[in-house]
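Peer 1: I would like to see how this sequence folds:
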Amino acid sequence: MDMLEGIRSRRAVRDYRDEPVSHALIGAVIDNAVWAPSGMNRQPWRFLVIEGRETLARCSSAAKRLMLDEATRRPELAAVRGMLEQPDFNIFYNAPALVVVCATEPGEMAVKDCCLAAQTLMLAAHAQGLGSCWIGFAETWLNSLEAKDWLGMADGLRPVAPIILGRPAAAVAAPDRRPADVEFVRLGGT
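Peer 2: The predicted model follows:
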């Protein structure tokens, strides 16, 4: 697959076939993700892989509970309340695996570096025939003490990018894109 074709054809996948993804394939995707750029080549990331639909369903329930609690205090979350209240809604869309890109250092630069690794991971997954989707609903819960204890997360790790992986159940249509909003600036000189 041509790189530009991969960029344009990658989609957020929210429907997966009921089959696991091998450790070898997840490892290959992560091996490509570590080639993402990072400030001063610090590579401040660790990849936590959570597997199994039942495990992820339990994580989903815990994350939904926390997000519903947050929605009572944060009006911007009111629009998603109905979806989160549905007992059968799984925030991980029944994917077989979740890869959490975690920052190993404090500070916003490490977070930015993890975002670059996450995008590279999603492109690498797409190149391997896997679907992926960044699950923002999981971020608050993954950063909670409850989740860190339950998952045995090492001290000092900051979950940044929860990315589900799996075999897409069907092709996903391309959403419309707005034209690029570009402004060129040149100050002084030629």
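
Peer 1: going forward, measure contacts between C-alpha atoms and count neighbours the same way
Peer 2: OK.

Peer 1: Could you report the neighbour count for Gln119?
Peer 2: Using other Cα atoms under 10 Å as the criterion, Gln119 is surrounded by 17 other residues.

Peer 1: Please read the previous query as pertaining to Asn90.
Peer 2: As a burial measure, Asn90 scores 20 neighbours (other Cα under 10 Å).

Peer 1: Same check on Ala28?
Peer 2: Neighbour count for Ala28, taken as other Cα under 10 Å: 15.

Peer 1: Buried residues in the helix or strand harbouring it, which are they?
Peer 2: Element membership for Ala28 (DSSP states H and E) is helix 23-33. Within helix 23-33, the residues that count as buried by 16 or more other Cα atoms under 10 Å are Ile26, Val29, Ile30, Asn32, Ala33.

Peer 1: Include distance to Ala174 when you put those into CSV, please.
Peer 2: Output for those, formatted as CSV (distance: Cα to Cα, whole Å):
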residue, distance to Ala174
Ile26, 25
Val29, 23
Ile30, 25
Asn32, 24
Ala33, 24
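
Peer 1: Counting by contacts, list what the lengthiest strand in the chain packs against.
Peer 2: Looking across the chain with DSSP state E, the single longest strand is strand 158-166. Applying 3 or more Cα pairs under 8 Å, 6 or more residues apart in numbering; DSSP states H and E, one finds that strand 158-166 contacts strand 97-103, helix 108-127, strand 131-134, helix 139-142.

Peer 1: Export these as JSON lines, with columns for distance to Lys64.
Peer 2: As requested, those are exported to JSON lines (distance: least, Cα to Cα, whole Å):
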{"stretch": "strand 97-103", "distance to Lys64": "16"}
{"stretch": "helix 108-127", "distance to Lys64": "23"}
{"stretch": "strand 131-134", "distance to Lys64": "16"}
{"stretch": "helix 139-142", "distance to Lys64": "8"}
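
Peer 1: this one next, for a side-by-side:
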Amino acid sequence: MNDENEVTRAIMGRRSIRNYSDRVVPDELIEMLIDMGIHAPSALALFPWSFIVVKDRGMMKRVSEYVKPQILAELKNAKRVGMTQRYLDMVGEERFSIFYNAPSLLLILGKNDAPISDVDCSLCAQNIMLAAHSLGLGTCWIGSARHLEKNPGLVEELGIPDEYHLVASLVLGYPAENPEMPARPEPSVNWIK
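Peer 2: Below is the predicted model:
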């Protein structure tokens, strides 16, 4: 694309960041990102999202320590190639944090009774990730954090209400690296004209 605009640059430039500086993300900036998120499309205008911001590193460590054995158990029979094997090796390290030592964690919760809250909340998460990138922040969707819902104590400590479930866990911070874009396979497209 020759004529790049701000949105195109954000889409093409965003990367999953797995190495963060210790610089704290101001609360006002996180609030701005959440505001960007809630401008995502929402089926039937139900706006089924709720948010929890975690800046407590001790809490993030407890969640990571609970989740790591869950990941190892889940992936023990997975095909061990490429990224899967590298991830398993990292998770097995004692000091590894599933949150990559990011200073902030944003949990996006979906309302249980909204028909497609997972889709709406995923759109919200994408808005947040693109907005964060455009503001010089890095993000990474930590899919394995979903295992925390198996621990009632963590769910209570995080304040996840009974009428919501975890959809997206985004780490957020100032990048300590700027990784290259990984190769993308050509998409399979079937045109019907």
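
Peer 1: Which one of the helices and strands packed on strand 158-166 of structure 1 lies nearest to Ala171 of structure 1?
Peer 2: Closest approach to Ala171 of structure 1 among those is made by strand 131-134 (9.5 Å; Cα to Cα).

Peer 1: just to revisit the earlier point, quick one: which of the buried residues of helix 23-33 of structure 1 is nearest Arg65 of structure 1?
Peer 2: Relative to Arg65 of structure 1, the closest of the buried residues of helix 23-33 of structure 1 is Ile26; by Cα to Cα it sits at 28.7 Å.

Peer 1: aligned partner of Pro175 of structure 2 in structure 1?
Peer 2: Residue pairing (TM-score structural alignment): Pro175 of structure 2 is matched to Pro168 of structure 1.

Peer 1: got a list of what that match touches?
Peer 2: Counting by Cα atoms under 8 Å, 6 or more residues apart in numbering, Pro168 of structure 1 makes contact with Val13, Arg14, Asp15, Tyr16, Arg17, Leu130, Gly131.

Peer 1: so which of the buried residues of helix 23-33 of structure 1 comes closest to Ala124 of structure 1?
Peer 2: Nearest to Ala124 of structure 1 among the buried residues of helix 23-33 of structure 1 is Val29, at 5.5 Å by Cα to Cα.

Peer 1: Over in structure 2, tell me which residue corresponds to the closest one.
Peer 2: So, by TM-score structural alignment, Val29 of structure 1 is matched to Leu33.

Peer 1: what does Ile91 of structure 1 give?
Peer 2: In structure 2, the residue matched to Ile91 of structure 1 (TM-score structural alignment) is Ile98.

Peer 1: which element is its match on?
Peer 2: Going by DSSP H and E, Ile98 of structure 2 is not in any helix or strand.

Peer 1: burial of the closest residue to it other than its chain neighbours, as a residue count?
Peer 2: Nearest-residue entry for Ile98 of structure 2: Ser64, 5.5 Å, with adjacent residues in sequence omitted and distances by Cα to Cα, 6 or more residues apart in numbering. Residues near Ser64 of structure 2, counting by other Cα under 10 Å, number 22.

Peer 1: OK, contacts around the counterpart of Ser64 of structure 2 in structure 1?
Peer 2: When structure 1 is aligned by TM-score structural alignment, Ser64 of structure 2 is paired with Ser60. By Cα under 8 Å, 6+ apart, Ser60 of structure 1 lies in contact with Asn90, Ile91, Phe92, Ala138.

Peer 1: Let's see that with 7 Å instead.
Peer 2: Shown in contact with Ser60 of structure 1 (Cα atoms under 7 Å, 6 or more residues apart in numbering): Asn90, Ile91, Phe92.

Peer 1: what residue is smack in the middle of structure 2?
Peer 2: Residue closest to the average C-alpha location in structure 2 (Cα atoms, centre = their mean): Trp141, at 2.1 Å.

Peer 1: That residue -> structure 1?
Peer 2: Residue pairing (TM-score structural alignment): Trp141 of structure 2 is matched to Trp134 of structure 1.

Peer 1: what does Lys55 of structure 2 give?
Peer 2: By TM-score structural alignment, Lys55 of structure 2 lines up with Glu51 in structure 1.
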